[in-house]
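J.: I'll drop the sequence and a predicted model, then ask my questions.
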Amino acid sequence: MSRPPHIIVLPGGGYWRHADHERAPVIEWLESLGLEASELLYPVKTQHPAPLDAVRARVDELRARGVERLGIIGFSAGGHLAGHAAVSGLVDAAILCYPVVSMETETHADSQRWLAGENAADERRRALSIDRLVTAAMPPTFVWHTAEDASVRVEHAYRLGAALAEHEVPHALHVYPHGRHGLGLAHGEGAAARWSEECAGWLRELGWVN
């Protein structure tokens, strides 16, 4: 009997910390779907490529253990890192929750400063913007955001959605009308609370959950 798919969990935190509510509760939710899951506390307060290198090492470790279907889920800055892993061909599916996508916009300053460096050149910011890196080889991707997010504006999700559509990458994009940044599983947060159910349905369509 083949083992279930494995999902790597990347919490947010602006590339300077790891948000606790986007760690264990997310793993519990994924395991409730019959998936394997583990968190990765990637390096923070350090510039690219250190965080991506940490993901690459975890991926290599899991592949060596026999994991065939490997996905990744990330929140905010962790969503940026998950997206970077996806465009780099490291995983077979990606779930990006209110992700930082572009390093060229005015938001999210913390993520830009820590990952790209203080006063990074335009070329470096462009090279670290996920929407600029999407190709037709990117795996199926699920993205959700809220229209009211004031920290990582919904523009990030729209930029990514446009890039995914342009390259005909299978994807789902959900934008909920209300909700602050950093909702995590978003229990009790109105329409945004549906994201985990809709994501489970998307995973079901991929054949990853029953």
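T.: Received, thanks. Numbering: from 1, shown residues only.
J.: C-alpha only now, for contacts and for neighbours.
T.: Fine.
J.: just the helices in this structure please.
T.: In the chain, the helices defined using DSSP state H lie at 24-32, 50-64, 77-87, 109-116, 122-127, 130-133, 155-166, 195-206.
J.: a markdown table for the ones you listed, including mean neighbour count?
T.: As requested, the helices of the chain are exported to a markdown table (neighbours: other CA atoms under 10 Å):
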| stretch | mean neighbour count |
| --- | --- |
| helix 24-32 | 16 |
| helix 50-64 | 16 |
| helix 77-87 | 28 |
| helix 109-116 | 20 |
| helix 122-127 | 14 |
| helix 130-133 | 20 |
| helix 155-166 | 19 |
| helix 195-206 | 16 |
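J.: For those helices, give me CSV that also has distance to residue 16.
T.: Listed next are the helices of the chain as CSV, based on distance: least, CA to CA, whole Å:
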stretch, distance to residue 16
helix 24-32, 19
helix 50-64, 11
helix 77-87, 9
helix 109-116, 7
helix 122-127, 18
helix 130-133, 19
helix 155-166, 20
helix 195-206, 26
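J.: Comparison target, given below:
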Amino acid sequence: MKLETIELPDFSASFDLYLRENVSSDLSHLPVVVICPGGGYRMVSGRESEPIALAFLSQGYHALVVDYPVLAETSQVTPDYLDTNTRLLAEVFKQIEHNYEQWTIDPTAIFLLGCSAGGHMAALYANKWQETVQTDEPRYSKPLGSILCYPVIGFNYGWPAEGVLDPSELKDYDTSALINPDTPATFIWHTADDSSVPALNTLKYCEGLTQKAIPFECHLFESGKHGLSLATRASAESQEAQHIHPPVAKWLSLCVDWMERRLSK
């Protein structure tokens, strides 16, 4: 594995690039997963960063973890902040396009994954990526698929930082209302008793995907706390924190099966 950190000074951000050895005789370039960790836009969760990247590396994918700017405790989520993060993801896709030969990435096989608030960031880009294309030059701005893990979809459906934002000012950032014919196919999962980001978020997104006839696969697990990440020891803060949940850990194999079907089309 090769790990490289790429700085994006225009956004006060960076991303960690995890490149696995390509042992395939059939593929010269491998698909990649771009990961937006959660953290309520207050932090970038380490449990949803490298552990998820390494899990996808073991399945034959390169991985890229976005270290995006976060807000101070007293700051509010604003349209400007959300729009800047969307432009940041557009820059990440542009970096892949410019360097895919060197990084041995297949630019037609970019999956965009987000957890919790990172799921909102990913879903926002998935529905607005075409607005970020300023010229005819970028060819690979659309994700082949989006993967949303217990995502924030709209700020009126439950948000772990109530009291620090005004949902009425962010109604245009309800990603379920932004779904359009250019939205990529989606894999999405949640736990039904998530008390921090209610499963209503995922249900609303699935409703929007259905209305626009966008292919999707949804898994709603019976129980499990918010922020499970892989739901295995590899991503657990501790055994006592209840981050190990075998029934939910199945999401990764289900997701990889879904991704492989996307790649074979």
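T.: Happy to help now that I have it. Note that the structure is a prediction, hence the values are computed from the model and not measured.
J.: Quick TM-score on the pair, please.
T.: The TM-score (TM-score structural alignment, normalised by the length of the first structure) is 0.90; 201 aligned residues with a CA RMSD of 1.7 Å.
J.: Select, out of the helices of the first structure, the one closest to residue 99 of the first structure.
T.: helix 77-87 (4.3 Å; CA to CA).
J.: Onto which residues of the second structure does the closest one map?
T.: Under TM-score structural alignment, helix 77-87 of the first structure corresponds to residues 117-127 of the second structure.
J.: superposed on the first structure, where does the matching stretch end up, distance-wise?
T.: Relative to the matching residues in the first structure, stretch 117-127 of the second structure has an average distance of 0.7 Å after the fit, by mean CA distance after the TM-score superposition for the first structure.
J.: mind checking what residue 211 of the second structure lines up with in the first structure?
T.: Counting by TM-score structural alignment, residue 211 of the second structure lines up with residue 166 in the first structure.
J.: same check, this time on residue 95 of the second structure
T.: Residue pairing (TM-score structural alignment): residue 95 of the second structure is matched to residue 61 of the first structure.
J.: What of residue 225 of the second structure?
T.: Under the alignment (TM-score structural alignment), residue 225 of the second structure pairs with residue 180 in the first structure.
J.: From residue 9 of the first structure, how far off is its match?
T.: Remark: distance between residue 180 of the first structure and residue 9 of the first structure (CA to CA, to the nearest Å) = 21 Å.
J.: State the span of the first structure onto which stretch 39-57 of the second structure is aligned.
T.: Going by TM-score structural alignment: stretch 39-57 of the second structure matches residues 13-31.
J.: my bad, should have said stretch 251-260 of the second structure
T.: Against the first structure, stretch 251-260 of the second structure falls on residues 195-204 (TM-score structural alignment).
J.: do the same with stretch 180-187 of the second structure
T.: The alignment of stretch 180-187 of the second structure onto the first structure (TM-score structural alignment) spans residues 135-142.
J.: List the buried residues in the matching stretch.
T.: 135, 138, 139, 140, 141, 142 (16 or more other CA atoms under 10 Å).
J.: For the closest residue to residue 205 of the second structure other than its chain neighbours, list the residues it contacts.
T.: With sequence-adjacent residues excluded and distances taken as CA to CA, 6 or more residues apart in numbering, residue 205 of the second structure is closest to residue 176, at 4.6 Å. Residue 176 of the second structure is in contact with 153, 154, 204, 205, 206, 207, 208, 209, counting by CA atoms under 8 Å, 6 or more residues apart in numbering.
J.: Let me know the distance separating residue 176 of the second structure from residue 94 of the second structure.
T.: For residue 176 of the second structure relative to residue 94 of the second structure (CA to CA), the value is 25 Å.
J.: got it, and residue 148 of the second structure?
T.: Taking CA to CA, one finds residue 148 of the second structure at 22 Å from residue 94 of the second structure.
J.: what do you get for residue 8 of the second structure?
T.: From residue 8 of the second structure over to residue 94 of the second structure the distance is 12 Å, taken as CA to CA.
J.: How about residue 145 of the second structure?
T.: Distance, residue 145 of the second structure to residue 94 of the second structure, using CA to CA: 17 Å.
J.: how about the residue lying closest to residue 157 of the second structure once chain neighbours are set aside, what does it touch?
T.: Using CA to CA, 6+ apart and skipping the chain neighbours, the partner closest in space to residue 157 of the second structure is residue 201 (5.7 Å). Contacts for residue 201 of the second structure (CA under 8 Å, 6+ apart) come out as 151, 152, 153, 154, 157, 158.
J.: Output those as CSV; include the columns distance to residue 68 of the second structure and neighbour count.
T.: Formatted as CSV, the contacts of residue 201 of the second structure follow (distance: CA to CA, whole Å; neighbours: other CA atoms under 10 Å):
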residue, distance to residue 68 of the second structure, neighbour count
151, 17, 29
152, 17, 34
153, 18, 32
154, 20, 23
157, 24, 16
158, 22, 18
